[in-house]
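Chemist: fold the following.
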Amino acid sequence: MMMKRFVLAAALSLGASWSTAHAEPSLESCSSCCLETEGSLSAQMKERIDKFVGERMQHGHIPGLSLVVLREGKPVYVRGYGSSNLATGEPMTSCSLVSIGSTTKSMTALALMQLVEQGRVDLEAPVTRYIPWFQTADGKGSSILVKQLLSHTSGMPAKSLLEGTTDAGALERRVRSFSQLSLAFPPGQGWMYSNTGYAVLGLIVQKVSGMSYELYLASHVIHPLMMKHTTFGPPEGTTAPLAQGYVWTRGETRPAPMLLAREQHPAGSSTYTSARDVSSYLAALLAKGQGLHSRVITPESLREMWQPAAATSATGAYGYGWELGSMFGRQAVYHDGSVVGSGSMFILFPEENLAVATLANLNGVHQQELAKGVAALMLGAEPPPAPPLVYRPPSTFVPDTSVWEKYVGNYLLPIYGVMRLYVSSGKLLADWTYTTPAQVLELEPYGDNDFVIRHHLGINEGVNVSFQSAPDGQVYLLLDGQPFGRRL
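Modeler: Down below sits the predicted model:
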């Protein structure tokens, strides 16, 4: 959990981008969004859910959240809590648009599998069959198979794009730039969550279909499932119910900027959607690919997406666009999403015909665990305990900055490259090069060897940092007490 907490705000592509008339249906008024349909929940269960959600939102400092609960494949509780905009007092509703992040990867995988069903893409084929010029700096990119991109076993490095471009050529330029990257491991010989790999998948969809990634998704996934509020990039027009994103930093809730990066749409940089639309999407998946009016994938293809393709831990696995594992004694299919200012969590229990999702205008583990807690209530289980708060009050410690000299230098972090620690203007700073552009993290001192990360966008906010010297003179960087990197 420590590693995931450290990269939570940066592990996925961040920001929002382009919206198109093709991908942006007209938005309905919020008054039409109340969804309590067949099999509605009892008043007692609704009260339990409402109480639980309210407590966890307060605990996690979440301004606004929308919830989706499906039982027997039908939406039974879809509603908003809190505020979509603290400045205006606008409430969060089931129509409020939130940038959901990497739960988009399941949609990209679905689109790719549609092309597989049509015989236009072969999962066993190399990427170069569809993108002949594709290559990496080490010359190994040509051996990557399509299925390895889907399962994060390609070796493509785990890079994150914070801000980029918004024109039509953005995605292809991004993939061409991967010729400067080297693989983290030979294709098929490891697992690493990779936004870069899903950017390549998006370009395959674009090349094979002959239309932009965004238009293909709109035409073959979003519109067929009647997801009337879903866009790529923030919707145009002032009447759209767009939730303001927030970050929690230095003990305060602050508005998050809107960061643009069309080249990472397939990885989830800026898919804006509502709880209402998510209920339609999850309902179709529980119905084995059958939407209300049309089918978007065959049961056989969906079953393949939900088969373990790579182990991610002793108990977890990754399929194609979905994580797989056990929750509360049931087999679960799930994925979280996180961008600067918002996030989401989708959980399906196919055998129980049950699904739960959350969309929040503040990212982090709290809204993800909240979704798990609601799922537990629906399954008659005890919700997991709330994640501990990582906030420490502002430090009153007066540091001896000369002590920091034994910490400065370049540290090699597994997966995430090199981090430079240095002193500037009386502060201990770190360059976080995992993101593009690189970010500067401040290490706030609470003691000579006790620091907390602070960042204006909330990236890795609140993570505890310390250092450990080995007998051989090697210095190790510790995060939350666990070794995470060594000084070069």
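Chemist: contacts and neighbour counts: CA atoms only from here.
Modeler: Noted.
Chemist: which residues of the stretch 101-250 of the chain fall in helices?
Modeler: Applying DSSP state H, counting those that start in this stretch to the stretch 101-250 of the chain gives helices spanning 104-117, 146-150, 170-177, 195-209, 213-217.
Chemist: out of the ones you listed, nearest to residue 77?
Modeler: Of all the helices of the stretch 101-250 of the chain, it is helix 104-117 that lies closest to residue 77, at 22.3 Å by CA to CA.
Chemist: tell me what angle that closest one forms with helix 195-209.
Modeler: Counting by axes from the mean of the first three to the mean of the last three CA atoms, to 10 degrees, helix 104-117 lies at 40 degrees to helix 195-209.
Chemist: what's helix 104-117 in contact with?
Modeler: Under the criterion CA atoms under 8 Å, 6 or more residues apart in numbering, residues 121-123, 150, 198, 201-202, 205, 216-217, 220-221, 266-268, 271, 296-297, 301-302, 305, 320-322, 337 lie in contact with helix 104-117.
Chemist: next one: it to chain centre, how far?
Modeler: Put simply, helix 104-117 sits 17 Å off its chain's centre (CA atoms, centre = their mean, to the nearest Å).
Chemist: what's the answer for stretch 86-95, then?
Modeler: 22 Å.
Chemist: can you mark which positions in it are buried?
Modeler: 86, 90, 91, 92, 93, 94, 95 (16 or more other CA atoms under 10 Å).
Chemist: drop anything exposed from the contacts of helix 104-117.
Modeler: For the contacts of helix 104-117, a burial check counting by 16+ other CA under 10 Å picks out 121-122, 150, 198, 201-202, 205, 216-217, 220-221, 266-268, 271, 296-297, 301-302, 305, 320-322, 337.
Chemist: what about the helix or strand in which residue 445 is found, distance to the chain center?
Modeler: Using DSSP states H and E, residue 445 sits within strand 439-447. Centre-to-centre, strand 439-447 and its host chain are 25 Å apart (CA atoms, centre = their mean).
Chemist: which elements pack onto that strand?
Modeler: strand 427-432, strand 450-454 (3 or more CA pairs under 8 Å, 6 or more residues apart in numbering; DSSP states H and E).
Chemist: deepest of these, which one?
Modeler: Of those, the one with the most neighbours on average (mean count of other CA atoms under 10 Å) is strand 450-454, at a mean of 21.
Chemist: another sequence for comparison is provided below:
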Amino acid sequence: MNMDLSLKSRRRFMQLMGMSSTAIILSDLFPNQASVAVAASSAWVARHGLTSAQYQSEFNKYTAQGFRPVQVSGYAVGNQDFYAVLFEKTVNTPAWVARHRLTSAQYQSEFNKYTAQGFRPVQVSGYGVGNQDFYAVIFEKSANAPAWVARHRLTSAQYQSEFNKYTALGFHPVDISAYTVGNQDFYAVIFEKSANAPAWVARHGLTSAQYQSEFNKYIAQGFRLIKVSGYSLNGQDRYAALWEKSGSGAWIARHGMSSQAYQDEFERNFYQGYRPVWVNGYTVNGEDRYAAIWESQNGYNSLELTAIDQTVAQFMQDYDVPGLSFAIARDGRLVLAKTYGLADKSTGERVAPRHRFRVASVSKPITAIAIMKLVEQGKLKLSDRIFGKSGILGTTYGTTPYKPNVDQITVQHLLSHLGGGWSNSSNDPMFSNPSMNQTQLISWVLNNRTLDNAPGTKYAYSNFGFCVLGRVIEKVTGQTYENYVKTNILQPSGVTDMQISGDTLAEKKANEVTYYGQGGENPYGMKVARMDAHGGWIAKPIDLVRLSVRVDGLNAKPDILGASTLATMYKGSSVNPLYAKGWCISSIGGNYWHNGSLPGEQAFLVNTSDGFSWAVLVNTRSQKSAFSGDLDQLMWKIRNKVTIWPSFDLF
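Modeler: Down below sits the predicted model:
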């Protein structure tokens, strides 16, 4: 029996059915239309957007490392063939052979050759390049293989006839590939006959609305999608699909995805512990599209993940938050990262793990780590004075003689907000004189703003003080603040995708979200780049956590600062025991953290005393008084939703 059924282009849906707790996953994500992920217990690699030569190169590379292809999909864009492939490394691998870019005659020849040697095809991908059909195939030789039949280059009518014939004999389809050549649809199929076959459903010739209906119908009955093959007829997407009533783990299916959308979905699912088990490339109106299936490889309870989603959704609704992204590590291992909402409301672009946000004052811990690295290396001391003839910056800034006590300010004073003035409580210098660069602004402040107190005697939170610390780093190292931090702090921590923000929307960086002000605030009316050392970084939550676990004192990931240096950095001052050096200290529990807040942005970075690290970023700032506190509490709620955290590491 066969019915027309299809997915609407770019419509996506997900089905969660039970949970599994098998593979332990690690990842290294590659850019430019390709993804690679490696699992510790069942290693795997996923790639897409590969030319024939690139696929052969990746094939040679990974098979030399003990991997084998378990699924390959060929497709064409502009008369050029491309490939998506899944490699896997497992024990007790059967003998196998893989071929690609075979003409129909070549495929038949290889088929005859290898089946005569006891192999059988387990997956076939047909695809049209120009007006010719090609095939990629994987053969396996295994003991006790079931009876099987394979057919290719079948028209729709021929496929229906073969389907009726073999299902009447007790066979069922286990692999399906639909493809077009000269606007004619063809099918390649593998049937198997097994004694204990699960309940199954197969559909082909699928329109969008029909597939939507059938998909919903069968997953509601407990089936799961195991294969989906997209193709194009008359400029519209079509699908062939197989469902089975088998397995109990959670799974996710997506289709109609562009290359970037597939990459985003790959990362969204990966950072929740899913791995791809099926990737199908196809072409609609000259553009590559992807359909994929992921299965859970972790121990998350689906109800707990749903509860997290509901909690986040309520927070976003309460505070009109367009987009949110968070990451959580436990004992140095990244265990969860999720994204919600929109990176850009005007385009509908969804937030993905690749998206970077302004972090505002979460920049201060970054600057503090850089200062402490220089202290550890003996390049400066916390007691070093900053201004004046004996100071690190000498008399470079402002006009001497300086105002009272300015030459008494030390590095430690500024790290702990004990500089004696220039606070953000009133007339913050960093938000004045927008036409001035950093040098001009520091000179202006020294010449025009008198300290309120003697340095070291009173706590007053100072953005300007951390701006000065950025110049201290530049003076001591001979590098720009940004370059020094990237080279000596971020890169040794495995972070390569952070940078200083631009000021305007036109200066928006690659993969940076758009910011949305509330209550008349303008996120693009500030000198954010001038705030570099106190509020200028943009980052992904995953990268903030990647840095955070390198200064957590656990050494699960080797710390980039020594234990005594970390102890000094995290020690509160006698004036304010709840602020250390660039880090806040919780009054209860001994957690180290910092928040960040600018028009259009709010951020938190937290290291807890019981081994958690997390970061959360949003692309707006509510005017409601409870907003910041509720964002902080949101992450504690998320942590408390999970009963058992997985043991894998997604870094």
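Chemist: of the helices of the stretch 101-250 of the first structure, which is nearest residue 487 of the first structure?
Modeler: helix 195-209 (26.7 Å).
Chemist: now the closest one: buried residues?
Modeler: 195, 196, 197, 198, 199, 200, 201, 202, 203, 204, 205, 206.
Chemist: which residue in the second structure lines up with the last one?
Modeler: I take that to be residue 206 of the first structure. Residue mapping for residue 206 of the first structure onto the second structure gives residue 474, with TM-score structural alignment as the criterion.
Chemist: correct me, but that match touches residue 482?
Modeler: No: using CA atoms under 8 Å, residue 474 of the second structure is not in contact with residue 482; the gap is 9.0 Å.
Chemist: tell me the angle of the strand holding residue 445 of the first structure relative to strand 427-432?
Modeler: Orientation of strand 439-447 of the first structure against strand 427-432 (the same axes, to 10 degrees) gives an angle of 140 degrees.
Chemist: and strand 439-447 of the first structure, which stretch of the second structure?
Modeler: Using TM-score structural alignment, there is no partner range for strand 439-447 of the first structure in the second structure.
Chemist: please apply the same query to stretch 67-84 of the first structure.
Modeler: Aligned using TM-score structural alignment, stretch 67-84 of the first structure spans residues 326-343 in the second structure.
Chemist: would you mind getting the average deviation of the longest helix belonging to the second structure from the first structure?
Modeler: Longest helix in the second structure, counting residues (DSSP state H): helix 302-319. Between helix 302-319 of the second structure and the aligned residues of the first structure, the post-superposition mean distance stands at 1.5 Å (mean CA distance after the TM-score superposition for the first structure).
Chemist: for that helix, which positions count as buried?
Modeler: So for helix 302-319 of the second structure, counting by 16+ other CA under 10 Å, buried means 302, 304, 307, 308, 311, 312, 316, 319.
Chemist: and if you look at stretch 407-426 of the second structure?
Modeler: Applying 16+ other CA under 10 Å to stretch 407-426 of the second structure flags 407-423 as buried.
Chemist: ok, now stretch 320-332 of the first structure?
Modeler: Within stretch 320-332 of the first structure, the residues scored as buried using 16+ other CA under 10 Å are 320, 321, 322, 323, 324, 325, 327, 332.
Chemist: check contacts around the fourth one.
Modeler: By CA under 8 Å, 6+ apart, the contact list for residue 323 of the first structure reads 316, 317, 333, 334, 335.
Chemist: can you pull the contacts of the most centrally placed residue in the first structure?
Modeler: Ranked by distance to the mean C-alpha position of the first structure (CA atoms, centre = their mean), the top residue is residue 337 at 2.2 Å. Residue 337 of the first structure is in contact with 12, 100, 101, 102, 103, 104, 268, 343, 344, 345, counting by CA under 8 Å, 6+ apart.
Chemist: my guess is residue 145 of the first structure contacts residue 153, does it?
Modeler: No: using CA under 8 Å, residue 145 of the first structure is not in contact with residue 153; the gap is 9.3 Å.
Chemist: between the two, which contacts overlap?
Modeler: Taking CA under 8 Å, 6+ apart as the criterion, residue 145 of the first structure and residue 153 both touch residue 187.
Chemist: may I see the helices of the stretch 101-250 of the first structure organised as TSV, with distance to residue 287 of the first structure added?
Modeler: Below are the helices of the stretch 101-250 of the first structure laid out as TSV (distance: least, CA to CA, whole Å):
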stretch	distance to residue 287 of the first structure
helix 104-117	14
helix 146-150	22
helix 170-177	32
helix 195-209	24
helix 213-217	20
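Chemist: ok, which of these comes nearest residue 133 of the first structure?
Modeler: helix 170-177 (8.2 Å).
Chemist: identify each buried residue in that closest one, please.
Modeler: For helix 170-177 of the first structure, using 16+ other CA under 10 Å, the buried residues are 170, 171, 172, 174, 175.
Chemist: which elements pack onto that helix?
Modeler: With contacts taken as 3+ CA pairs under 8 Å, 6+ apart, helix 170-177 of the first structure sits against helix 195-209.
Chemist: now do the helix it packs on and helix 170-177, the angle between them.
Modeler: 120 degrees.
Chemist: let me know the outermost residue of the second structure.
Modeler: residue 401 (51.9 Å).
Chemist: from start to finish, how long is stretch 321-335 of the second structure in a straight line?
Modeler: Terminal residues of stretch 321-335 of the second structure lie 24 Å apart, using CA to CA, to the nearest Å.
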